[in-house]
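Chemist: here is my input; please provide its structure:
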Amino acid sequence: MSTYKKAYIAGGCFWGMEDLFRTQNGIKDTEVGYLGGQNENPTYKNHPGHAEGIEITYDANETTFKHILDYFFRIHNPTTIDRQGNDLGSSYRSTIFFQNEEEKEDAKELIKIVNDSNKWDADVVTTLEPFTKFWAAEPEHQDYLVRKPDGYTCHFERFTDSFI
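Modeler: Just a heads-up that it's a prediction; the model follows:
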């Protein structure tokens, strides 16, 4: 029986998040795409209401959903509404797309831990949205920073120490 699971998060431009997550312990695959929007078959030029997000495939024997969220809160600014770096709009919102009540509770717990840490200058505004469907982005967006190492990103490790 496989111990692989999937997690779905959004925290700004999907290129930078994918690039950082791909190297983390237990992460087996990443794919960028669109989540939580209003249209079927969204594209980069037409994804109303969708967040630019990533699908993370991980081995539950090597990492946990909580550890994924811990890293998520260290590589983007979860205190800005609809913004990461120069990117503005709901496509760049900070969101955890939970698949079940356990993930939702884990997300609430991590948000409280992050807020209580006072590492950020403001409270977390990351939204919790039920996962519905992940739409893979076009091929030119997959592994973008691997193919274009000098490409745009607003993601980096802001804190090296874990929240948990």
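Chemist: switch to C-alpha atoms for all contacts and neighbour counts from now on
Modeler: Fine.
Chemist: surely Asn41 and Phe134 touch.
Modeler: No - assessed by Cα atoms under 8 Å, Asn41 is found out of contact with Phe134, at 9.7 Å.
Chemist: show me which of the two is the more surrounded one.
Modeler: Neighbour tally, Asn41 and Phe134, criterion other Cα atoms under 10 Å: the higher count belongs to Phe134, 21 against 12.
Chemist: now that one, nearest residue through space, not along the chain?
Modeler: Closest residue to Phe134 apart from its sequence neighbours, by Cα to Cα, 6 or more residues apart in numbering: Leu35 at 5.4 Å.
Chemist: ok, that neighbour touching His47?
Modeler: No - between Leu35 and His47 no contact is recorded; they are 9.0 Å apart, counting by Cα under 8 Å.
Chemist: more neighbours: those two, which one.
Modeler: Leu35 (28 against 19).
Chemist: show me what contacts the more buried one?
Modeler: Applying Cα atoms under 8 Å, 6 or more residues apart in numbering to Leu35 gives the contacts 50-53, 131-135.
Chemist: another for comparison:
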Amino acid sequence: MDNNNLEQVTFGGGCFWCVESCFNMLKGVESAISGYSGGHKDNPTYEEVCTGETSHAEVVQITFDPTIISYAQLMDVFFFLHDPTQLNRQGNDIGTQYRSVIYYKDDAEKVKAEEALKKSEESGRWPGKYVTEITPFEKFWSAEQYHQGYYNENPTQPYCSAVVGPKIQKFKKYFGELGMLNEA
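Modeler: Here you go, the predicted structure:
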């Protein structure tokens, strides 16, 4: 990858363990880091975010090479990985920290995010009205180290085997068929 050409995007689609694991498998993604954005407290901890009182969302910040994978392709993956019609939840994960949100850095990125949301909503993949927020990016706080690569380190943990693992298998099948995954 050409490090001079790298860009970043930050979004939340439920539990960051699922999202981070999948994005790290994509060609053109240098890194996907679990963290927090959109809140009012500096350096939030996982325990604080889980209370819902900091207003942060669990997010993933993705550093990618746009000559290998486009912003639009990343958005396709984002909308594949979670149900953007569920307000402040994904499955049994409930709370504002699990909201569907895209953080944009400038007006051009905001337009791209709005276009991606509209395209996904019109596809009918997720029936119902999308509740995904499109919000200005302010700050990203990296989650605690034990959250980074959590699924890879803990695949037999009950939540991982029941929720994350099946989502990753579905992701691998679909995006592997499109040739978007790194060779394992």
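Chemist: which parts of the second structure are helices?
Modeler: Using DSSP state H, the helices found in the second structure span residues 16-23, 46-50, 71-81, 107-123, 150-153, 158-159, 165-177.
Chemist: now for the aligned partner of Pro155 of the second structure in the first structure, how many residues are close by?
Modeler: For Pro155 of the second structure, the aligned residue in the first structure is Pro149 (criterion: TM-score structural alignment). The tally of other residues near Pro149 of the first structure (other Cα under 10 Å) stands at 11.
Chemist: out of everything not next to it in sequence, what's closest to Ala51 of the first structure?
Modeler: Leaving aside its sequence neighbours, Ala51 of the first structure sits nearest to Ser91 (Cα to Cα, 6+ apart; 4.0 Å).
Chemist: mind telling me what that neighbour corresponds to in the second structure?
Modeler: In the second structure, the residue matched to Ser91 of the first structure (TM-score structural alignment) is Gln97.
Chemist: and Lys112 of the first structure, by the same measure?
Modeler: Residue pairing (TM-score structural alignment): Lys112 of the first structure is matched to Lys118 of the second structure.
Chemist: what number of residues lie near Tyr130 of the second structure?
Modeler: If you count neighbours by other Cα under 10 Å, Tyr130 of the second structure ends up with 17.
Chemist: just give me the match in the first structure for it.
Modeler: Alignment note: Tyr130 of the second structure maps to Val124 in the first structure; criterion TM-score structural alignment.
Chemist: show me what contacts the match of Ser91 of the first structure?
Modeler: Each residue near Gln97 of the second structure by Cα under 8 Å, 6+ apart is listed here: 14, 49-50, 52, 55-58, 88.
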